[in-house]
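Q: structure here, sequence nowhere to be found:
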């Protein structure tokens, strides 16, 4: 790209800041109207709530702001590439996206979208697509070359369903071909894909792996999403709970994700979770104990109540086995007499001051506002941001 073309792209930054979501919403509607087969790729709930258009708008904005040096977005690119691989996004689909993105820019901006601007954005998009395709090719190759690895979708049998709470059930998945499953890093997820009759399309969903690598099976623990006034009932979670029975077969993509954990480290670690956000931490905890490292662990979890609190006994058993683990539990309302280290109300790190230490690594998982609250609290306590790791369940967002 020439300097003049980069300047044209940068010139759209104010428009993207103010109208980016409107543009990306128009883009998705246009693309899915002309290419309805892509409805099998995108999460319909995230389209309904606007989470997916918002994520794309932030991505496009960040790319335009950093058009001179897109390498500063390497971490975010890697996170999005992992999500794309988990959805089996392939290079040829980038051409479809590019076509509709440029058309949307032209149609939404109208006379402001000069031929020179569209050409500049076309070059910018192709540059970004080339970066993404290269990163994703490496991820696909790595996943396929592992022992027990594969690329794309593979059928798995649900051998066991175990109820963990009133809302969360664990599914034990074994390859239908009888082969091994690839190892993964604690904190990663797999994607399952089910046909949703109401939508007449397949729907993919990512679920954190909730058991340590073992070579034989994967475990995922899924919350049944009932929906509310702002978000529809979870199509896939309800199918998994209500329709998929023991012995049923589902399609699964290989482990993916960059929210990962090194169980061989020895410095203190703090896990902070809300609701079903504890699932990747169960895997991390099991992996730490299996490593034999004498690492001090602080487990902080928030749940609405005792009844919906999953893995409560498992965590206490693992903590007792480890011997250097403190457990702090927050319930919105405490209805019964409970043991020490239970608090009424939302998770509040101010009540656990001994968890704030300069050498500690922090892992946060839960809803977006939950993560934001605790991330900024830790920064205010002078915790180095490189020691704070987080995962929000939802679309990947490209940020600096």
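A: Now that the structure is in, tell me what you want to look at. Everything quoted here is computed from the prediction, not taken from an experiment.
Q: please count neighbours and contacts with C-alpha atoms only from this point.
A: Will do.
Q: what count of nearby residues applies to residue 328?
A: 18 (other CA atoms under 10 Å).
Q: my guess is residue 53 meets residue 19, correct?
A: No. Between residue 53 and residue 19 there is no contact under CA atoms under 8 Å: 11.4 Å.
Q: which of those two has more neighbours?
A: residue 53 (24 against 13).
Q: tell me who's in contact with that one.
A: Neighbouring residues of residue 53 by CA atoms under 8 Å, 6 or more residues apart in numbering: 21, 24-25, 28, 47.
Q: now do stretch 216-227: everything it contacts.
A: 167-175, 179-181, 207-211, 232-234, 237-238, 241, 276, 279.
Q: what's the span of stretch 60-75 from first residue to last?
A: 15 Å (CA to CA, to the nearest Å).
Q: check stretch 43-57 too.
A: 16 Å.
Q: put this next to the previous one:
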């Protein structure tokens, strides 16, 4: 909660900060990477920096967090904070790094807003920053403790035991710890970070969902290749597709992520598109391995059956569940999928129970459309959960 002296200052200056937040975040990252080039090389996603998505996500999260204490003084955006904290933990972010961010962020604010940043304004926004930072630090400390790791020490070496070409653009890897122990348990829906050393010496990190159920000696990740090589968006996925082979080792984080299968008995909607079915596969696998009788409505959309990664596995898992059904939409169904509908997924056409909990994963347009259908059908917003691959440009809207 903001203090009585800071709240009116933040309220008065929020429009000006909001109007300039794009310029502020762009300048902030420039200052940060000029002072600490190793962060861009080895921590931050160079692709998201190049396409501007990271700047947009930071701007949105600051605006969302600053506005909430004014509207709801006793509330916190817990979903937003949890999503950011899990991502930070998967990167090994430490509490000291928040001081570095603070220094360069406030230098950028002062430079962009100039004389408008009085001592009173600086103090009020300093309070906003540390409210958010301390909340994240506390959540991340708990996540490290749950992972059995010291702060930031989340990495392990894992050997690739098997490589499978799932579709022309998706390859899966089975991973086991190099120390001979079984892979650690995780919650269905979680992801791991994978760090690879690229030809220029950078150690870039990307997140990949664990795409099979927990309880096995190996983990599985499924990597879709990003083919736009004019930018660095696809440099890690391309490296893995071109170079990673059985017997090679990778640097992999502990599992993190807050989109996880709930331990309840109510009906589920598991909706995915494209490579977004990877966390859904882990959820379906867990339900199947435990003999769950829950009602499950699975939805998947893709370009074609040939582009649907783990298609036969997903079909088989749904068949093993006594109260589950899979609804498929393909842009080009072809003769391979007579059971699928053509075109975009239409969740609004399904008969859905009123007490379901929904989990969505896929491109933002897909998730926005499904969420809109669910809200129109009366599903409460708090029962609709989602996972974003990359910076969260949606912010739970």
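A: Noted; the coordinates are in hand. Given the structure is predicted, the values throughout are model-derived calculations rather than measurements.
Q: of the contacts of stretch 216-227 of structure 1, select the buried ones using a ChimeraX command.
A: In ChimeraX, a selection of the buried entries from the contacts of stretch 216-227 of structure 1 looks like this (16 or more other CA atoms under 10 Å):
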select :167,168,169,170,171,172,173,174,175,181,207,208,209,210,211,234,237,238,241,276,279
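Q: can you give me the helices for the stretch 201-350 of structure 2?
A: For the stretch 201-350 of structure 2, the helices defined by DSSP state H, counting those that start in this stretch cover 235-243, 277-289, 311-320.
Q: for the stretch 151-300 of structure 2, which segments are assigned as strands?
A: 155-167, 170-177, 191-197, 203-209, 219-224, 249-253, 268-273, 296-302 (DSSP state E, counting those that start in this stretch).
Q: structure 1: matching residues for the first one?
A: Right, strand 155-167 of structure 2. Using TM-score structural alignment, strand 155-167 of structure 2 corresponds to residues 153-165 of structure 1.
Q: burial count for the aligned partner of residue 382 of structure 2 in structure 1?
A: Under the alignment (TM-score structural alignment), residue 382 of structure 2 maps onto residue 386 of structure 1. As a burial measure, residue 386 of structure 1 scores 8 neighbours (other CA under 10 Å).
Q: likewise residue 93 of structure 1?
A: Per other CA under 10 Å, the neighbour tally for residue 93 of structure 1 reads 10.
Q: just give me the match in structure 2 for it.
A: With TM-score structural alignment as the criterion, residue 93 of structure 1 lines up with residue 97 in structure 2.
Q: where's its match, which helix or strand?
A: helix 96-113 (DSSP states H and E).
Q: mean deviation of whatever helix or strand comes next after that helix from structure 1?
A: Note on helix 96-113 of structure 2: by DSSP H and E, the next helix or strand toward the C-terminus is helix 119-146. Averaged over the aligned pairs, helix 119-146 of structure 2 sits 1.8 Å from structure 1 after superposition, using mean CA distance after the TM-score superposition for structure 1.
Q: can you give me the angle helix 119-146 of structure 2 makes with helix 96-113?
A: 150 degrees (axes from the mean of the first three to the mean of the last three CA atoms, to 10 degrees).
Q: in structure 1, point out the residues matching helix 119-146 of structure 2.
A: So helix 119-146 of structure 2 sits over residues 115-142 in structure 1, by TM-score structural alignment.
Q: how close does the residue nearest to residue 24 of structure 1 when sequence neighbours are not counted sit to residue 74 of structure 1?
A: Nearest residue to residue 24 of structure 1, sequence neighbours excluded (CA to CA, 6 or more residues apart in numbering): residue 53, at 5.1 Å. With distances taken as CA to CA, residue 53 of structure 1 is found 21 Å from residue 74 of structure 1.
Q: ok so, going back, show me the contact partners of the helix holding residue 97 of structure 2.
A: 17, 20, 23-25, 27-28, 31-32, 117, 129, 133.
Q: quick check: buried residues in it?
A: Buried residues in helix 96-113 of structure 2 (16+ other CA under 10 Å): 98, 101-102, 104-106, 108-110, 112-113.
Q: what does stretch 24-33 of structure 2 give?
A: Quick answer for stretch 24-33 of structure 2 (16+ other CA under 10 Å): 24-29, 31-32.
Q: any idea which helix or strand carries the aligned residue in structure 2 for residue 60 of structure 1?
A: Matched across to structure 2, residue 60 of structure 1 falls on residue 62, judged by TM-score structural alignment. Using DSSP H and E, residue 62 of structure 2 sits in helix 53-71.
Q: one more: residue 360 of structure 2?
A: strand 357-361.
Q: same for the very next helix or strand once past that strand, what does it pack against?
A: As assigned by DSSP H and E, the chain's next helix or strand after strand 357-361 of structure 2 is helix 364-376. Contact here means 3 or more CA pairs under 8 Å, 6 or more residues apart in numbering; DSSP states H and E; on that basis helix 364-376 of structure 2 packs against strand 357-361.
Q: corresponding residues in structure 1 for the strand it packs on?
A: Going by TM-score structural alignment, strand 357-361 of structure 2 sits over residues 361-365 in structure 1.
Q: mind checking how far the match of residue 93 of structure 1 is from residue 144 of structure 2?
A: Distance from residue 97 of structure 2 to residue 144 of structure 2, by CA to CA: 16 Å.
Q: cheers, nothing more for now.
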